[in-house]
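In: Could you look at this predicted model? Sequence included:
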Amino acid sequence: MNDQPPPPNPWVKNLLIWGGVFLVLLSVVSLFNARGEVAQQQLAYSDFRTKVNEGAVASVEVGENKITGKLKTGETFSTVTLPGDESLVPLLQDKGVKYEGKAPEQGNILVALLFNILPFVLLIALAFFAMRQLQKGGGAGGAMGFGKSKAKMLTEKQGRVTFADVAGIDEAREELEEIVDFLKDPHRFSKLGGQIPKGALLVGSPGTGKTLLARAIAGEAGVPFFTISGSDFVEMFVGVGASRVRDMFEQAKKNAPCIVFIDEIDAVGRHRGHGLGNSNDEREQTLNQLLVEMDGFEANEGIIIIAATNRPDVLDPALLRPGRFDRQVVVPLPDIEGREKILEVHMKKVPLAPDVEARTIARGTPGFSGADLANLVNEAALLAARRSKRLVARQEFEDAKDKVMMGSERRSMVMTDDEKKMTAYHEAGHALVSVFEPASDPIHKATIIPRGGALGMVVRLPERDRYSYHRDQMHAQLAVAMGGRVAEEIIFGHDKVSSGASSDIQQATSLARNMVTRWGMSDKLGPLQYEEQSEGYLGYGSSQRTMQSAETNKLIDAEIRSLVEGGHKRALDILKGNAEKLHQLAQALLEYETLTGEEIDELISTGKIDRPDAPKGKGVRPVPVRGSAIPKAGKRFTEAARSAHND
């Protein structure tokens, strides 16, 4: 971190300089004006004649309208003469006063002239200073610099990033390496009549590394790199955005070949013709100027425009045509290989313990972006620092992953024993259904420690990256989602079911709706789309039901209910047939609060958990089903379930 103070403002610096000049001039004028008058006594003319008659005056100097002299006591004086007084000279001769004439003082005239014209000089200097500020280029110092571009230029020495710093997005990097080759050796392409794409649009979810990839292109090519945000173009003043676009391209032409990177271009590049108001007109003028500069009458040779957005669906079609943004480079979420490489890049900055493996962490973080993985490594380092460790171990990465995926622990939250027991059976229901559903993802961890907004949770992770789901996997998801609600119904009774399953019900309903209306997985409705995504991309937007008849809508609702109730029945069958394991798992959660997937599998298979913190150092802790641990509301069913299971 740079602790040096920021550079002084040029406006303040110039103001201080001119203020100092003004004070110096004022001091000089004051000195000239007061010269010779410091020790003089001002006398009235009548008093002067009285002192002459009394013989108290030693000598005088008679000027045009002023008399200065010296008394016999050594004091000096001055007085103003009367016009046409011819009796003064005889009086001086009669009293023996030494007198002489005095020529007019030219210095006083100059001082008076300087004093009179000084205000005008200062006004002219101030106006000149203000005009310089108004005409000064750039947004850094000009008072009227709001029409100048806010693009910042990064040279090779400032924050240089190369492709070695970018990992996990190899396909996107390969598509952009051609731009780097062109900037290094343009003749290689031009001699065959080929032209490099004028623009590349990077499309991807937030945190996938679009900005980092653009900086790596500039770092590899070794050319100036201008960066600006799309929102920096638009202001409340009409015409400012277009002026900034023109100024940005003028700067780019002076530094060609170069790269201009516009981040979040959807702020200025949205469809034209939508909305009303001056702000929209200003944005459209800015977009029109951008279109002209990218591919207008004047060719911008050596200027490559790279933009980033996660909403390409809202961009104006004219912006995406060939000749402007010729290529759309998709920057996806990294797969397991990419996540491993990204983790290795970020792990170089922290001291690692020998038990840390990037591959293992990458396998447990599906769906994480590059920014998420960087945050994971940082959280692990912070946890190790809080625990006063010298190395970041695997446990810190596991705890950091739980924090990122499930939220921070809320151990200060006070829960009653009944609430803990309800949460334990709820999460045990989820876990048990997940274990006995063949198409379900493996359990990563189950906990009854409150995290985020949940009292407890069961986290499942796929064994590999998954890009699509099959019908059997979706039915398994429905059953797992309803497992917690079903466990509450079985153990505590119909009247004691809690509101803790609200998110599970929402998840199951949303999945069932997509199965029926978007993915064609309803036998009654067939492979038709009944809902479409409204203005969304990369997970954004919302579903909208298309115009359907009342009978079709009624059938859709009935199919959604049938799917959710089918998941409820599957969960009920599993938990009824494994009631003893449900109690064992719930008791283990009450005992340990958090169980890993391996411990859950071990408990279901052997009825024991092999854990180092078991009492008496035995290492193997049995988890029996004690009658006192079974809630009263569920005892009757539990006995029936056991007999049914034994049969």
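Out: On my side now, so go ahead.

In: CA atoms for contacts and neighbours, from now on please.
Out: Will do.

In: check which helix or strand covers the closest residue to Asp165 other than its chain neighbours.
Out: Nearest residue to Asp165, sequence neighbours excluded (CA to CA, 6 or more residues apart in numbering): Val345, at 7.0 Å. In this structure, Val345 sits in helix 336-347 according to DSSP states H and E.

In: same for the helix or strand that that helix is followed by, what does it pack against?
Out: Per DSSP H and E, the first helix or strand lying C-terminal to helix 336-347 is helix 358-363. Counting contacts by 3 or more CA pairs under 8 Å, 6 or more residues apart in numbering; DSSP states H and E, helix 358-363 is packed against helix 336-347.

In: The helix it packs on packs against which elements?
Out: helix 358-363, helix 370-386.

In: how about those, which one is nearest Met236?
Out: Set against Met236 and scored by CA to CA, those come closest in helix 370-386, at 33.3 Å.

In: one more structure, for comparison:
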Amino acid sequence: MSEKKRSSRDPEDKESRGKNSTGKDSRGDGPSRETRGSGVWLVIIAVVVAVMLSATMFNNNEIQMPYPVLERLLEAHAEANTGGNQGENAGVPKVVVDSPSDPSEKWEFSDLQLVLLGENKITGTVMWRPLSAPGEVDDSENVPLQKSFWTIRDRNETQDARMDQLVSQSGVNWDNARPNTFLADNWFNLLMLAAIIAIGAIMLRRIGGVGSPMSFSRSRGKLHGQEDLSITFEDAAGIDEAVEEVREVVDFLKNSEKYQALGGRIPKGVLLVGPPGTGKTLLAKAIAGEAGVPFFSLSGSDFVEMFVGVGAARVRDMFQQATSRAPCIIFIDELDALGKSRSGSVVGGHDEREQTLNALLVEMDGFDSNNGVIVIAATNRPETLDPALLRPGRFDRQVLVDRPDVAGREAILKVHVKSVKLADEVDLRHIASITSGFVGADLANLVNEAALLAARANKNAVSTTEFDEAVDRVTAGLEKKNRVMNEDEKIRVAYHEAAHALVAAALPNTDPVHKVSIIPRGFAALGYTMQRPESERYLMTKLELESRMKVLLAGTLAEEMVMQDISTGAQNDLERCTEIARSMVMDYGMSRLGRINYRRSTGSAFLAGGGGNGHSTSYGEDTAKMIDKEVARIVEEALGQTRDILAQRREVLEAITQRLLEVEAIDNTELMRVIEETSAGPWLVPGTITEKPRAQIRKPENDLDTLKDAN
């Protein structure tokens, strides 16, 4: 199944939709090349400005002059101005002082040009040059430089009068205006502020590709045109019933006049419900591809943002865009992230998620309804949705996209193997029959795993062997041939798995054993017994549940009988067995307590285990004790019957274990061969399906020590 994609730089796509062909406009979900380029330029500009300011501020020629030195300069200028420095001493007024940093160095100040007087700070320019200690260096070639200076004085009437007198006598120009030194005093703070603004602008552009904070309120829905959607109903294999349900929506979009002439109205919304991986999103793409109308796609989490009110604004913007392009389709994947029920919320009505949900409810069927806009949503948790979303007028139609049956799995496999080179002996019907419970995503992964295994083995085509191994990988995990077990553990695992297979084969109402292995797989499985149903099953009888419990208990009982001890390897078996017994008592009414249901399931019907903790109970302590006793009774009865089966077929158990230790894995054919060669009479245990006398099995002669010696 291929999906055509066109370049985002195709001018025809931009002109036809006003956006690029991937559906990402300037408000899309990723920064464009222009946005990234502008961010780089901002960084470059910020660095250049910082370097220039640093060079300007750190390399200035301003010096600090002590206030007494300024008074002496003014006195020198006053003497020169009044003619007190005539004759051979005439010239530019000069003052020599000790350097503040080095007493051995002298500074010479001369030619005071200008003084600006503020309240406390005095600034101006002066001719300045450093002088070495007398007699050490000739300073005749040291040319004075003009420097800006500043000094601080203490304000009092005597000093002010003294300063006014010296300035007036010296003839130096001066002014009492306060100098504007804001830029010089605050350049570093301004530089840091500019850097923060530049970084913030870059981050805003990178978050969702927005150019301003106001762009957060715009929808992140991706618009797909007809050229982007090449998927049709033929690609949605294995879900024929769901396809038939949504064909009417497509026909309405194409021929709306036919329905409107009879007074019919277009459905407001279609909710696709089903387990994960069954093809809900694929079906939505097929609807858009068949209808030939604009298609907006987004996730329920795209509406939720860290800022309050953003989600509701995005909903309104999404429907505004959709209305302008009506008729069109809005597809919201994982609707439960947005539309969870409001009844269980402990937060007030101003919760961000509730505001977003309220906006969606109003847009779908409010005072101003949007005509020509169909909302298609997908979820695998319909029980968590708000009832207001599910009423007629909003999601008018709920379509179940269920797990495919054998024919559906075969159709899905045919779609996925189009690009895979298969061997001639591969029978897709057989592969579909051994993959009960697989959904479309599982089957796609199965085909890919089989192709990888064939390539690893340097084969020219994918054979049935690779498909069988791929099924084992998907269901049981990766094979760990390099894991080393000691001999006792290996024998224990062999007895454990052999007992599972023996009891499963002895009971008439269990699924056939497909494979038994003592090769570790997955995270913690040291061995496994794989059963596969012969046909699709939708109901379980009481006898079938009891038989399943016996198969689960067989492993730990075999360890107890042969090894005289039990191990922790039966933990998962015991958990599943106890849960079956508890369900028989509390859910199915299959116990002595009567046809009563003691717990109401609130979990999803599409999730494994019924939603985990999704149960509510309403009974007292006495009833709880009765339930626990009944569960224990059912498990104990299953233990006793399973112990009898293993005891009567001890020789077969030893033979299966011996074969497992030799080859490590056996299939159904090998298992039945060992059973037929070892059993001395009728094999099946009496049951309601086929009544047969108990098998007369002679007591085995070999024990654990004999088996160890044989190995």
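Out: Noted; the coordinates are in hand. From a predicted model like this one, the values you see are computed outputs, not experimental measurements.

In: what residues does the helix holding Val345 of the first structure touch?
Out: The contact list for helix 336-347 of the first structure, computed with CA atoms under 8 Å, 6 or more residues apart in numbering, reads 165-169, 358-359, 361-363, 366, 368, 370, 373-374, 377, 464-465.

In: Mind doing that once more with 7 Å?
Out: Contact with helix 336-347 of the first structure is made by Ala167, Gly168, Ile169, Ala358, Arg359, Ala362, Arg363, Gly370, Leu373, Ala374, Val377, Asp465, as judged by CA atoms under 7 Å, 6 or more residues apart in numbering.

In: Pick out the most distant pair among these.
Out: Maximum distance among the contacts of helix 336-347 of the first structure (CA to CA): 20.7 Å, for Val377 and Asp465.

In: The two - which one has more neighbours?
Out: Per other CA atoms under 10 Å, whichever of Val377 of the first structure and Asp465 has more neighbours is Val377, with 22 against 14.

In: so what's the equivalent of that one over in the second structure up against?
Out: Applying TM-score structural alignment, one finds that Val377 of the first structure aligns to Val447 in the second structure. Applying CA under 7 Å, 6+ apart to Val447 of the second structure gives the contacts His416, Val417.

In: ok, now with 8 Å
Out: Contacts of Val447 of the second structure (CA under 8 Å, 6+ apart): Leu413, His416, Val417, Phe467, Ala470.

In: Run a quick neighbour tally on the nearest residue to Ala381 of the first structure once chain neighbours are set aside.
Out: Counting by CA to CA, 6+ apart, Ala381 of the first structure lies nearest to Val392, which is 6.0 Å off, once chain neighbours are set aside. Using other CA under 10 Å, Val392 of the first structure has 24 other residues around it.

In: The aligned partner of Val392 of the first structure in the second structure and Glu670 of the second structure: what is the separation?
Out: Matched by TM-score structural alignment, Val392 of the first structure corresponds to Val462 in the second structure. Distance, Val462 of the second structure to Glu670 of the second structure, by CA to CA, to the nearest Å: 25 Å.

In: Asp351 of the second structure too?
Out: Taken as CA to CA, the span from Asp351 of the second structure to Glu670 of the second structure is 63 Å.
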